[in-house]
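Asker: This is a predicted model, with the sequence first.
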Amino acid sequence: MVDQGNPNLQKIISINAYKNEYYQFQNNALQKIEKLSYDKRNFVVSTLDAKDFISSLIEISVNIPPEDLQDAIELKAYDDLGLDQAVEYVIRFIEAPERKTDKLRYFHVFVAEPEVLHETFDSVREQVKYIDYIYPKPYLIQNIYEKDILDAYGVHGFLYFQKEDAFLALFKDGEYLYSKSLKYSFENIYERFCELYGERVDEEAFYDMLQNEGLKTSNFDYQDQLMKLFSEIFLYVNDILIYAKRAFDIEKIDMFYAGSESGPILGLNEYAHTYLGIESNDFDFDYEMEKGEWYIDQFHYLSVLEAIKDIEGEESPNFTLFFRPPPFVARRSGQFIITTIATVVLALSLPVYNYTYDTYVKIVNEKLTKEEKQLNELVTSIKREISSLEAKKKDVLAKIKAEKDLFEKKKKILSAIYDKKVNYPMKAKTIVSFGNDMSKFNVKVTKIIDEDNSFTLSLYSTSEKKITQFIKYLTDKYERKIHTDIEKIYKDEKTGIYQGDLKVTVL
């Protein structure tokens, strides 16, 4: 029994709507179920992937009263995030109390489109009739700290791969700080691997290899491409961490956890440690629940833990649009049936009915007249407030536009100055240095193409080995200063000359 303060609840049902995967929690056991069914005694929860919502930190004046907080946050979210005014987004938020100042309060805001919620969960709703809570997935990681599985001290990073999504999340002292959807879902990893490998491999066999052998596969034909691919992934993750550290004033990340919905990936922690310089462990924890499988997606456990808190009266960011039906007496059909029964009973006693009905009509009329007067006063007040706010908003937007225009103008000037003083000399110096290096290996260049922070050298030599040695020399000599990439080296059959285009990115 899942009583948790509510004896009417029998089970917690955790749903992954993206994979049509369902688990039930009862008697401290988490078990997979093959089919969903409606039962009003079930507490039904699910999660929304990071790719399907926007997460941001916004600031609000401390002077805003509690009754106006929701409206103020929504208005700020529309302005700060540039949301489409024609769309009524689903906006949820939690406060970040540790950032509060004398003048400002800060809130983590989660924004989703109703259309996306319907596309993702309508098929599930048809089976269970309602979904009590839909959580923003990365937010649930806080339960790991609340269950004392991890110490709520320092900054921790979490990297999680799924078939259709992947995300990076940061928590500071056990509190949600930042999350971002990544472009490297398992599907994208598979496509990128095939691109690097030069031909398509069996998709299911590729996923099985990752799950069973990880990045240390025994298939030597795959090994080099996997190394290149995950090096690319963690360089991308490192760029995001650099941004997050700057945006949230993070001095360092103390620990990193990496995993996937299919289980730990062998070798993933070594890549995290190598490319991020952070000690890394598996994102795979013991939640002290009985289970019937060797591995269950971590977010089924975390959804259950969050659901237990909600049953006990705590509140979580909730994207659901699929609420439970109201009690019978609160439904229109229920009210109709009750009214009908009452009418029949009254009809059996006409005098009593006439007297009672006449009294009822008078009371209702008096109540409606009073309510009408109150509503008219409220409408007039609201219209005046809207007119005032619209005028203020128009003035603020004009000032913001002027400031943005001035900022963009100055930004372009500074970028141009920086590019001329720093990037151009750096590129020129790097190309001259490459010229000296090429002479050592008898490698020549026929063309240089300059593109922002990178350039492409069209190389040729009488020997493919010399070009290869030259590229390896550059990689070793300029480690962490440049990134080199060459798709292929080919031989001109007429001249016997080997050629290739080397792309160099200045880091």
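Answerer: All right, it came through fine.

Asker: Please count neighbours and contacts with C-alpha atoms only from this point.
Answerer: Will do.

Asker: Just give me the residue closest to the centre of the protein.
Answerer: Ala50 (2.2 Å; Cα atoms, centre = their mean).

Asker: For the residue nearest to that one when sequence neighbours are not counted, give its distance to Glu191.
Answerer: Once flanking residues are discounted, Ala50 sits nearest to Ser181: 5.1 Å by Cα to Cα, 6 or more residues apart in numbering. Distance check for Ser181 against Glu191: by Cα to Cα, to the nearest Å, it reads 18 Å.

Asker: likewise Val344?
Answerer: 69 Å.

Asker: do Tyr357 as well
Answerer: Taken as Cα to Cα, the span from Tyr357 to Glu191 is 73 Å.

Asker: If you count surrounding residues, which of Val344 and Glu191 has more?
Answerer: It is Glu191, of Val344 and Glu191, that has more neighbours when counted by other Cα atoms under 10 Å, with 16 against 11.

Asker: Look up the closest residue to Thr320, ignoring the ones flanking it.
Answerer: Closest residue in space to Thr320, ignoring its immediate chain neighbours: Ile134 at 5.1 Å, by Cα to Cα, 6+ apart.

Asker: here's the one I want to compare it with:
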Amino acid sequence: MERKEYKKIIGLDPYFQKYFVFDRNKNEIRLYNEARTTKTDIHTSYFLTKETVISNIKISRNIPEEDLEDILSTKAYEELELDTTAEYKISYLELPIDLHSKEREFQLFITEFATLHDTYDVYIDKLGFFDFIFPVPFLLRTLYTKEILVDYETHLFIYFQNSDAFLAIYQNGHFVYTKSLKFSFEFMAERITELKGSEVTIEELITNLSTYGLRLPNYEELQYYMQIFSELFMHINDILIYAKKSFDIENIDKIFISSDIGLIQGIEEYAQTYLGQKAYDFDFDYGIHVADPSVTHIHLLTILTTQDCLEEEEECVNFTIFERPPALWKRPSGKLIMAIAASLVLGFSYPLYNYSMAYKYQIEKLLLQKKYTKIHAKRVSLESQINHIKNEIKKVDQQIQAVTRHLHEKEQSLKRIFDKKVHYTMKAVTIADFAQNIKKHKLHLLELNNTNKEFNLLVTANDDKRITEFIKDVTENASSKFDITTKDINKTKGLYISSLKVKSR
């Protein structure tokens, strides 16, 4: 059976002998004295904190997965000093830790098999099995998985039940610490009886707390309640001091307090006085319609936690030792029945199988022959088309090559024209520039020759300095255009003469 296909979740409260049933179609929860179940229903329950041992254990990261449970069990017996003569149910969660750490850390939830049997054996005849049994502190995790509470704060939960009370600390959506408190309603009734000197039943206590809270009209009786709750919150304060130091908790962001009878009026004043913080009720929007006022927060949290484990496939802490029976085909008897049936079917069907397969192959052969004729004709046609396309591609490639060569020639011609347009210095401009400089320096031009970008000038002057100044002037002011050089300056018949070579850049 696929567990997600359930219609109802049948929850057992073994401490009140009641069934809290969640109808998935109606999204509704109500209480029953008896419960009718079907094979598709999910069976779930919760287990008191005082019957649970919770501790963290570290092991080497090198331990293979197949040995994990045995190693954790062995270390639990050794480190927690468990009774070696008793058998324990151990469930665990792996805690997030630095991936580079050489160790892995696990949170172990432990209880005795004998306690589970004592609590649930009487209901097994009616229900047959339990898919889930959750320790109560683990139930609070659903407040974060369902996004009812934010997962970036540290929260303290305090809850009172008839036969148990507990506090639990969650940090950033993860369970950190829990402690069972002795101040259950049963203990409170006994303590008031002791203080008052006359018997006070648990029913009377619950009536007073649910009606008046901690604001009883009888002042004398109120003193007993005040004393008990003062002792309770001093005890809680001591536990918080220890927990903060042990788990590096800087501060508690919010405190939530409630009980199986709802909020106890006036208890928030004790939280403010002894813990120095405002306390809030379990006023959570569970998203479930509550059709019975006797449904407790624990019942609702158990349903939501069961949904998490079924629908969200969350890693769960599960104390059940009363497993759902496997499907018939998974049981030894079922496997034997299936084997016998399969043998009979094979024995009778073998001759028929041979005949039917021979006929089947003949039909398949005829169909394949027809299909081959069609496919072969199509193949020949496609090959012809492919060859034609290849020839066309070849022609196009040749045309592309011819056009490419033509474009390359055009490109080179354009480059030459561009070079002439941009970089070629007109001869007339060059000669005009030289004429101005020659006149400026009072030189006489005897001869001018030009080859490509080179000019040969033969000049004379009355003073050799005029020739050198002319060369210097061109060098300093027109070096970007011209490169001017001379081999020597000679004196002939009273005149200085020099052959200048000028190159255009």
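Answerer: Thanks, I have it. Nothing here was measured: the structure is a model prediction, and the numbers come from that model.

Asker: I figured the residue nearest to Ala50 of the first structure hits Phe167, correct?
Answerer: Yes - between Ser181 of the first structure and Phe167 there is a contact at 4.3 Å, judged by Cα atoms under 8 Å.

Asker: Could you report the separation of the residue located most distally from the centre of the first structure from Tyr357 of the first structure?
Answerer: Distance from the C-alpha centroid of the first structure peaks at Pro351, with 66.1 Å (Cα atoms, centre = their mean). As defined by Cα to Cα, Pro351 of the first structure lies at a distance of 10 Å from Tyr357 of the first structure.

Asker: Okay, and the residue nearest to Thr320 of the first structure sits in which element?
Answerer: In this structure, Ile134 of the first structure sits in strand 133-136 according to DSSP states H and E.

Asker: average gap between that strand and the second structure?
Answerer: When the second structure is superposed, strand 133-136 of the first structure averages 0.8 Å from its matched positions, counting by mean Cα distance after the TM-score superposition for the first structure.

Asker: Can you name every helix or strand that the very next helix or strand once past that strand contacts?
Answerer: Next helix or strand after strand 133-136 of the first structure toward the C-terminus (DSSP H and E): helix 142-146. Secondary-structure packing of helix 142-146 of the first structure (3 or more Cα pairs under 8 Å, 6 or more residues apart in numbering; DSSP states H and E): helix 298-311.

Asker: With the second structure overlaid, how far apart is the helix it packs on on average?
Answerer: Compared with the second structure after fitting, helix 298-311 of the first structure deviates on average by 1.5 Å (mean Cα distance after the TM-score superposition for the first structure).

Asker: Not counting that helix itself, show me its contacts.
Answerer: Residues outside helix 298-311 of the first structure that contact it (Cα atoms under 8 Å, 6 or more residues apart in numbering) are 4-6, 12-15, 23, 25, 30, 43, 45-47, 133, 135, 137, 140-141, 143-144, 261, 284-285, 287, 315-316.

Asker: what range in the second structure does it sit on?
Answerer: Under the alignment (TM-score structural alignment), helix 298-311 of the first structure falls on residues 297-310 in the second structure.

Asker: mind checking the SS state of the aligned residue in the second structure for Leu69 of the first structure?
Answerer: When the second structure is aligned by TM-score structural alignment, the residue opposite Leu69 of the first structure is Leu68. Leu68 of the second structure carries the three-state label helix when classified by DSSP: H, G, I helix; E, B strand; the rest coil.

Asker: Leu68 of the second structure and Ile110 of the second structure, how far apart?
Answerer: Leu68 of the second structure is 16 Å from Ile110 of the second structure, by Cα to Cα.

Asker: What of Gln277 of the second structure?
Answerer: For Gln277 of the second structure, the distance to Ile110 of the second structure (Cα to Cα) stands at 32 Å.

Asker: again with Ala342 of the second structure
Answerer: Per Cα to Cα, Ala342 of the second structure is found 45 Å from Ile110 of the second structure.

Asker: More neighbours: these two, which one.
Answerer: Ile110 (22 against 11).

Asker: Isn't the more buried one up against Ile54?
Answerer: Yes - with contact defined as Cα under 8 Å, Ile110 of the second structure reaches Ile54; the gap is 6.3 Å.

Asker: Pretty sure Arg92 of the first structure sits in a helix.
Answerer: No - assigned with three-state DSSP, Arg92 of the first structure falls outside any helix and is strand.

Asker: Surely it is in contact with Ser316?
Answerer: No - Arg92 of the first structure is beyond contact range of Ser316, at 9.0 Å (criterion: Cα under 8 Å).

Asker: Doesn't Arg192 of the first structure belong to a strand?
Answerer: No - under three-state DSSP, Arg192 of the first structure falls outside any strand and is assigned helix.

Asker: That one: neighbour count?
Answerer: Counted with other Cα under 10 Å, the neighbours of Arg192 of the first structure add up to 16.

Asker: How about it, nearest residue that isn't a chain neighbour?
Answerer: Leaving aside its sequence neighbours, Arg192 of the first structure sits nearest to Leu229 (Cα to Cα, 6+ apart; 7.5 Å).

Asker: just Lys51 of the first structure next, same as before
Answerer: Take Lys51 of the first structure and drop its neighbours on the chain: the residue closest to it by Cα to Cα, 6+ apart is Ser181, 5.2 Å away.

Asker: Now the residue in the second structure that that neighbour lines up against: which helix or strand?
Answerer: Aligning on TM-score structural alignment places Ser181 of the first structure opposite Ser180 in the second structure. Using DSSP H and E, Ser180 of the second structure sits in strand 174-181.
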